[in-house]
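Undergrad: pasting the sequence and the predicted coordinates here, then a few questions.
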Amino acid sequence: MANNDLTGGAELPQPVPGFPDFGHVALQGLPNTRDLGGLPAADGRRIARRRLIRSGALRHATETDLRQLELMHGMERVVDFRTDMERQKEPDPKDKLAGVVFYDLPVFEEAALGITHEGDLAEDARALRKFDGNPFEMIRQLYPECLLGEAGMRAYGSFFQVLLGARAGATLWHCTEGKDRAGLGAILVEYALGVPPEAIQADYLATNLFVRTWAEKMLDALARHHVLEGADADVDALFYAQMEYYDAAFDAVRKEFGGVEGYLRDGLGVGPDAVAELRGLYLE
């Protein structure tokens, strides 16, 4: 499942055979962009490459990054899980991606503190400390809301409809860092495609290999604002994937729907026929 070593507060994943470097796509401005192609899936097959890509917000992409995503990775669709406020503050560069179709599917109707990063870095850290000094617990409680809240279920249900309608090319989905809302979207897709649980968990934790630069920027900002004391835990809560978040989300799903299969079927309208269609589209 996971490496017990903690590096900078981050739990690290075990390697997944046949999935080198967790599908990392080397881009200048998007450190946490990953192609799910190569993940082991149902019936001994694997997820096809250049079809399913998870990422952080495209606002930070360079011109070269955008061309690489279009030309080398076949990006034809972008799903944005961020709030309206986030999109207004840092919009995706739609004018530079004329041939790409964009879908705005907010998982939250309004800001979810600690998961959206709508303020600047120092504001995020200060706000987290208002929650009884326990930012981990606050974000842990937000994960079930992502999946079970009305907006989240609508967003993830629509996301699957986008994937079912995508007969060719790649769909990229993102939130801010590609950790929480985009990470949960990846988990749901991987489950539907029959990826083994240990590989799903490894892909979730793999974010921690690629977001360290963001965490370092956070600590620098806190130091400049003289709020560095005790901030390491805040940074860990904000920027790193944590198995306690993962467990909280899917414990809630099991309680409400009996498991992920029931959630997909009864919550998102992705039943056995849709799952079979997804596997036909995305496995090889």
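TA: Thanks, I have it. Numbering: from 1, shown residues only.

Undergrad: alpha carbons only for contacts and neighbour counts from here, please
TA: Will do.

Undergrad: count of neighbours near residue 13?
TA: Residues contacting residue 13 under the criterion other CA atoms under 10 Å number 23.

Undergrad: got another, please set it beside the one above:
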Amino acid sequence: MESIALTDINGIRHVYEPDDILWFFEETRPGLVRIINTERQLATFALDSRQTAVLKKELKASGSPIWFGAFQGERLPLNKLPNTRGLGGLSAGSSAVIGHHELIRSGALHDATPHDVEYLTGTMGLKTIIDLRTDLEIAAKPDPAIPGVQWVHVPLLDTWEYEEIGLRTLTESGLEEMRNQGPEMMVRLYRKIVGAPEGIRGLKKFFQILLAKRSGSVLWHCTQGKDRTGVAAAILERILGCDAQVVEQDYLQTNPCLHMQEDQTEAWLTKKLHLSQKTARDFSFLFEARPEFLQAAWDIIDTEFGGFAAYLENQLGLDQEKQAQLKRMYTC
């Protein structure tokens, strides 16, 4: 294949050999293509759909080891892990993206099939698992032991703070309270994740692990991959330079991933607790990421801790140099 000459959106001409290209992907906005070369330099080009299709076909035919397509929060192709997603390709400002095969967010891993484990350790290069769940959750459904992968327990809630919601499903009065106050309960949960001592300790350790990583990718998870995992991901994405829209879009991507689990839970509530299908749907908040839940975390950071920058430095121990180090490690 001949050299590729393209002019980027800033008017700068680039000449690539196929072997020079590390990553080729189409932006979420139609007509934009990003290329990252082997020196981790990013350029954005305005190409129409025909030009993009032709160029992609030629690059694939070249046989060069090019990474096509940014996950951008999309679900990984796994069998039994519905909400396991790579952060690679998410826009981290005007001239950077989160690197591929570096950061993975997920729900619990106890259902992982051999194929799932092979994909995570092989294709995604998984080396570290950070389990954000409580002791009780882990005892009930422990992660599989994966050779060559380090497992670290970093709880973001104590057992009672988490089970306060789950225990309400055991009584009729508790269910009624959840039905009427469920979203408010979730708002309180998010406030605790970022504001309670257990949450702050856990988030601080979470970032210490990310800063200490030397090889492979890091996966963090709770039970559904929605609340604790979502908050940790959102804070990290803000540090890496993602704007508010990108952060929220990635957070809300949980919803289509968990749609099947929500259907299964409605069926369980209907059958076991003899609720009507309409009443069962009132509990959808348990399986939904909602903007107001995440906003509750941002609000408590602003009102109780002096804003995001102060929270990072004073509560999580992330000064400007450590934030810059995270950017160097996880964006390109």
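TA: Received, thanks. In this text, all values refer to a predicted model and were calculated from it rather than measured experimentally.

Undergrad: TM-score of the superposition?
TA: The TM-score (TM-score structural alignment, normalised by the length of structure 1) is 0.87; 265 aligned residues with a CA RMSD of 2.2 Å.

Undergrad: who's sitting farthest from the centroid in structure 1?
TA: Computed with CA atoms, centre = their mean, the residue of structure 1 farthest from its C-alpha average is residue 226, at 30.6 Å.

Undergrad: could I get the contacting residues of it?
TA: Going by CA atoms under 8 Å, 6 or more residues apart in numbering, residue 226 of structure 1 touches no other residue.

Undergrad: same deal with residue 125 of structure 2?
TA: Applying CA under 8 Å, 6+ apart, we find residue 125 of structure 2 in contact with 101, 216, 217.

Undergrad: surely the last one meets residue 101?
TA: Right, residue 217 of structure 2. Yes: using CA atoms under 8 Å, residue 217 of structure 2 is in contact with residue 101, at 5.8 Å.

Undergrad: may I ask you to confirm that residue 23 of structure 1 is in contact with residue 47?
TA: No: between residue 23 of structure 1 and residue 47 there is no contact under CA under 8 Å: 11.0 Å.

Undergrad: shared neighbours of the two, which are they?
TA: With CA under 8 Å, 6+ apart, residue 23 of structure 1 and residue 47 have common neighbours 36, 37, 38.

Undergrad: translate the second one into the numbering of structure 2.
TA: When structure 2 is aligned by TM-score structural alignment, residue 37 of structure 1 is paired with residue 88.

Undergrad: quick check, its match in contact with residue 105.
TA: No: judged on CA under 8 Å, residue 88 of structure 2 makes no contact with residue 105 at a distance of 10.8 Å.

Undergrad: overlap in contacts of those two?
TA: The contact sets of residue 88 of structure 2 and residue 105 do not overlap (CA under 8 Å, 6+ apart).

Undergrad: could you find the closest non-adjacent residue to the match of residue 37 of structure 1?
TA: Nearest residue to residue 88 of structure 2, sequence neighbours excluded (CA to CA, 6 or more residues apart in numbering): residue 100, at 4.0 Å.

Undergrad: doesn't that neighbour lie inside a strand?
TA: No: counting by DSSP: H, G, I helix; E, B strand; the rest coil, residue 100 of structure 2 is not part of a strand but coil.

Undergrad: wait, a helix at residue 23 of structure 2?
TA: No: looking at residue 23 of structure 2 with three-state DSSP, it is strand, so not inside a helix.

Undergrad: so it touches residue 43, yeah?
TA: No: here residue 23 of structure 2 lies out of contact with residue 43, judged by CA under 8 Å, at a distance of 10.7 Å.

Undergrad: quick check: neighbours shared by the two?
TA: With CA under 8 Å, 6+ apart as the test, residue 23 of structure 2 and residue 43 both reach 34, 35, 36.

Undergrad: point me to the helix or strand that includes residue 28 of structure 2.
TA: Using DSSP states H and E, residue 28 of structure 2 sits in no helix or strand.

Undergrad: from residue 278 of structure 2, how far out is it?
TA: Going from residue 28 of structure 2 to residue 278 of structure 2 by CA to CA, to the nearest Å gives 36 Å.

Undergrad: all strands of the stretch 151-300 of structure 2, in order?
TA: With DSSP state E, counting those that start in this stretch as the criterion, the stretch 151-300 of structure 2 has strands at 217-221.

Undergrad: quick revisit: higher neighbour count, residue 23 and residue 47 of structure 1?
TA: A direct count of neighbours by other CA under 10 Å for residue 23 of structure 1 and residue 47 places residue 47 higher, at 25 against 20.

Undergrad: in structure 2, which spans are helices?
TA: Here structure 2 has its helices, by DSSP state H, at 49-62, 114-118, 135-140, 159-166, 172-195, 197-212, 228-240, 244-252, 254-257, 259-272, 277-281, 291-305, 308-310, 320-330.

Undergrad: out of these, which one sits most buried?
TA: Ranked by mean neighbour count, the helices of structure 2 are led by helix 228-240 with a mean of 22 (mean count of other CA atoms under 10 Å).

Undergrad: neighbouring contacts of it?
TA: Outside of helix 228-240 of structure 2, the residues within contact range by CA under 8 Å, 6+ apart are 92, 98, 105-107, 132, 156, 190, 193-194, 203, 220-222, 244, 247-248, 251, 294, 297, 323, 326-327, 330-331.

Undergrad: structure 1: which residue goes with residue 219 of structure 2?
TA: Per TM-score structural alignment, residue 219 of structure 2 is aligned with residue 172.

Undergrad: wait, residue 239 of structure 1 sits on residue 209?
TA: No: shown here, residue 239 of structure 1 and residue 209 do not form a contact pair, counting by CA under 8 Å, at 11.0 Å.
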